[in-house]
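> following is a predicted model, sequence given first.
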Amino acid sequence: MTSLLLVEDDAVIRTSVSLALERYGYHVTTADDGLSGLEAAQTGGHDLLLLDVMLPSLDGISLCRKIRETSQVPILMMSARGDGLDVVAGLEGGADDYVVKPVDLPVLVARIRSLLRRTTIAQPQPETGQVGATLAFGELSVDTGSLEVRRAGQRLELSPTELRLLLEFAAHPGIVLERATLLRTVWDYGWDGDSRVVDLCVQRLRKKVGAERIETVRGFGYRLNTT
């Protein structure tokens, strides 16, 4: 059973969301403040973390950053509607996606399923007799079989979303990929989503693979520099 950790200080929201997610077949562990959420996250065993932005003892953005120091577990942030600064800060802190509050349950479940699928794609597959190719772009190499990424020989630790994004670029080297396209292929959005998630994830990825490796094509999107 897929295990989720929900960190939310509002007892009504915490109870209603956890019960609703359990009806969808998830096992939900809860915490009511940032520090207890950090302790629960560090015990491991969760497939996805759902963090509220506004938390006592340790806010959700700081909690996200602390978790990212040691773990690449998928993280979904919950932000008050229209609070753009929180959304940006959460994504910059390492979150993979976000939902707005009050939470729309079908949207929340869709985002959870999408993120979990992304995580599955970003896992090495069992041996099938086929050997994955190693793609090289300057000092960056991507092994499509083991899903190991190296820069100048050093292995990089990428979150599932960062890895899925890099694989999408690597599959289309030198080709401009629009933000809307990346939202569909990486985030699995069946509708127009917030392009900030693309921009901020690209920023995080650039810090790891090299700022020159992923180029911005103004007014269109991004492309992988192959030289």
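Received it, and whenever you're ready, just let me know what you need. Numbers count the residues shown, from 1 in each chain.

> can we go C-alpha only for contacts and neighbour counts from here?
Will do.

> so what's the spatially most central residue of the chain up against?
What sits nearest the mean C-alpha location of the chain, by C-alpha atoms, centre = their mean, is residue 96, with 2.3 Å. When contacts are counted by C-alpha atoms under 8 Å, 6 or more residues apart in numbering, residue 96 is found next to 74-76, 115, 161, 197, 201.

> in TSV, list those along with distance to residue 211, neighbour count and secondary structure.
Listed next are the contacts of residue 96 as TSV, based on distance: C-alpha to C-alpha, whole Å; neighbours: other C-alpha atoms under 10 Å; DSSP: H, G, I helix; E, B strand; the rest coil:
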residue	distance to residue 211	neighbour count	secondary structure
74	24	23	coil
75	24	27	strand
76	25	25	strand
115	25	24	helix
161	18	26	helix
197	18	23	helix
201	13	20	helix
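
> any idea which of the residues you listed is closest to residue 100?
Checking these against residue 100 by C-alpha to C-alpha gives residue 76 as the nearest, at 10.5 Å.

> quick one: that closest one from residue 171, how far?
Relative to residue 171, residue 76 is positioned 26 Å away (C-alpha to C-alpha, to the nearest Å).

> what packs against the helix or strand where residue 49 lies?
Taking DSSP states H and E as the definition, residue 49 sits inside strand 48-52. Contacting strand 48-52 under the criterion 3 or more C-alpha pairs under 8 Å, 6 or more residues apart in numbering; DSSP states H and E are the following elements: strand 3-7, helix 60-68, strand 75-80.

> residue 176 is nearest to which of these?
When the helices and strands packed on strand 48-52 are compared for distance to residue 176 using C-alpha to C-alpha, the nearest one is strand 75-80, at 27.5 Å.

> orientation of the closest one relative to helix 60-68 in degrees?
Our comparison of strand 75-80 with helix 60-68, counting by axes from the mean of the first three to the mean of the last three C-alpha atoms, to 10 degrees, yields an angle of 180 degrees.

> please compare the first structure with the one that follows:
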Amino acid sequence: MQQTNATILVVDDEERIRRLLRMYLERENYTIEEAANGEDALEMALSHDYDLIILDLMLPGIDGIEVCTKLRETKATPVIMLTAKGEEANRVQGFEVGTDDYIVKPFSPREVVLRVKALLRRASSTKFLETETSAKNVIVYPHLTIDHDAHRVTVDDQEVSLTPKEYELLYFLANSPDKVFTREDLLREVWNYEFFGDLRTVDTHVKRLREKLNRVSDRAAHMIVTVWGVGYKFEVVND
């Protein structure tokens, strides 16, 4: 089910890039707003509920990393980081501050559209679910409850705020306890990549997810288990 009425904020200091992305995304019936610097981007992102933000890393004023860091203090808006820097350290830094996806310039506009569609589909899946069923879709484990209809995660009765990708990763793993998934499996199933993605994406999201769960309960954080040389699994922790 394709979402075609989403509003996307495109942030880049190069007008030609904003114009290119606007052209391709408007063809998909998305509504596009633009910002040319970090200050404007942050103000717009905090004052409006965008469905997705495409955010350049290198911006005049405050950069994309700082924008994403401040955004994540209050909002879980999906973010695709766009940058000319392709080094691993930059990718990891972007994911560690809460970026959901990462695209390196020069890029294919069609690839950007595919990733936007995949991320919006994941972020909006529970909205469709809520309209299609009245049944409660809840996963309950010791110390951890996932209410999929409400898109809510609670740890020891305390709600934990997750980005869309962090939530989808947790929900996917928790749906198949004790089953081991490779990083490639998770990129395909959670990120919906039909093309090669950076395997480090999975590692950095697992790290952030564990950190958020651990702030409330180390037992909940330890449910996400690393299977060395293979990938990850969800393991129920018994008291």
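Everything's here; your move. Here the structure is a predicted model, which is why all the values come from computation and not from measurement.

> outside of the strand holding residue 49 of the first structure, which residues touch it?
In this structure, residues lying in contact with strand 48-52 of the first structure by C-alpha under 8 Å, 6+ apart are 3-9, 41, 60, 64, 73-79, 112, 116.

> same thing with stretch 105-118 of the second structure?
When contacts are defined by C-alpha under 8 Å, 6+ apart, stretch 105-118 of the second structure is touched by residues 2-3, 20-21, 24-25, 52, 80, 82-86, 103, 191-193.

> in it, what counts as buried?
By neighbour count, and taking 16 or more other C-alpha atoms under 10 Å as the criterion, the buried residues in stretch 105-118 of the second structure are 109, 112-113, 115-118.

> that stretch aligns to what range in the first structure?
Residues 101-114 of the first structure are where stretch 105-118 of the second structure lands when matched by TM-score structural alignment.

> now stretch 146-157 of the second structure
The counterpart of stretch 146-157 of the second structure in the first structure, counting by TM-score structural alignment, spans residues 142-153.

> quick one: end-to-end distance for that stretch.
With C-alpha to C-alpha as the measure, stretch 142-153 of the first structure spans 11 Å from end to end.

> quick one: contacts of it?
Under the criterion C-alpha under 8 Å, 6+ apart, residues 122-125, 131-136, 139-141, 155-157, 167, 170, 209 lie in contact with stretch 142-153 of the first structure.

> mind putting the helices and strands packed on strand 48-52 of the first structure in a markdown table, distance to residue 193 of the first structure included?
What follows is those, written out as a markdown table (distance: least, C-alpha to C-alpha, whole Å):
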| stretch | distance to residue 193 of the first structure |
| --- | --- |
| strand 3-7 | 23 |
| helix 60-68 | 21 |
| strand 75-80 | 15 |
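
> nearest to residue 182 of the first structure, of those?
Between residue 182 of the first structure and these, the shortest gap by C-alpha to C-alpha is with strand 75-80, which sits at 18.0 Å.

> could you tell me where the closest one falls in the second structure?
Applying TM-score structural alignment, one finds that strand 75-80 of the first structure aligns to the residue range 79-84 of the second structure.

> give me the aligned partner of residue 91 of the first structure over in the second structure.
For residue 91 of the first structure, the aligned residue in the second structure is residue 95 (criterion: TM-score structural alignment).

> excluding its backbone neighbours, what's nearest that match?
Of all residues beyond its chain neighbours, the one nearest residue 95 of the second structure is residue 204 (6.1 Å), with distances taken as C-alpha to C-alpha, 6 or more residues apart in numbering.

> residues in contact with the nearest residue to residue 94 of the second structure once chain neighbours are set aside?
On the basis of C-alpha to C-alpha, 6+ apart, the spatially nearest residue to residue 94 of the second structure that is not a chain neighbour turns out to be residue 65, at 6.3 Å. Each residue near residue 65 of the second structure by C-alpha under 8 Å, 6+ apart is listed here: 57, 93-94, 97.

> and for residue 14 of the first structure?
For residue 14 of the first structure, the contacting residues are 6-8, 30, 32, by C-alpha under 8 Å, 6+ apart.

> which residues does residue 222 of the first structure contact?
176-179, 214-216.

> 6 Å - rerun?
With contacts defined as C-alpha atoms under 6 Å, 6 or more residues apart in numbering, residue 222 of the first structure is in contact with 176-177, 215-216.

> make TSV out of the residues you listed and add secondary structure.
TSV is the format used below for the contacts of residue 222 of the first structure (DSSP: H, G, I helix; E, B strand; the rest coil):
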residue	secondary structure
176	coil
177	strand
215	strand
216	strand
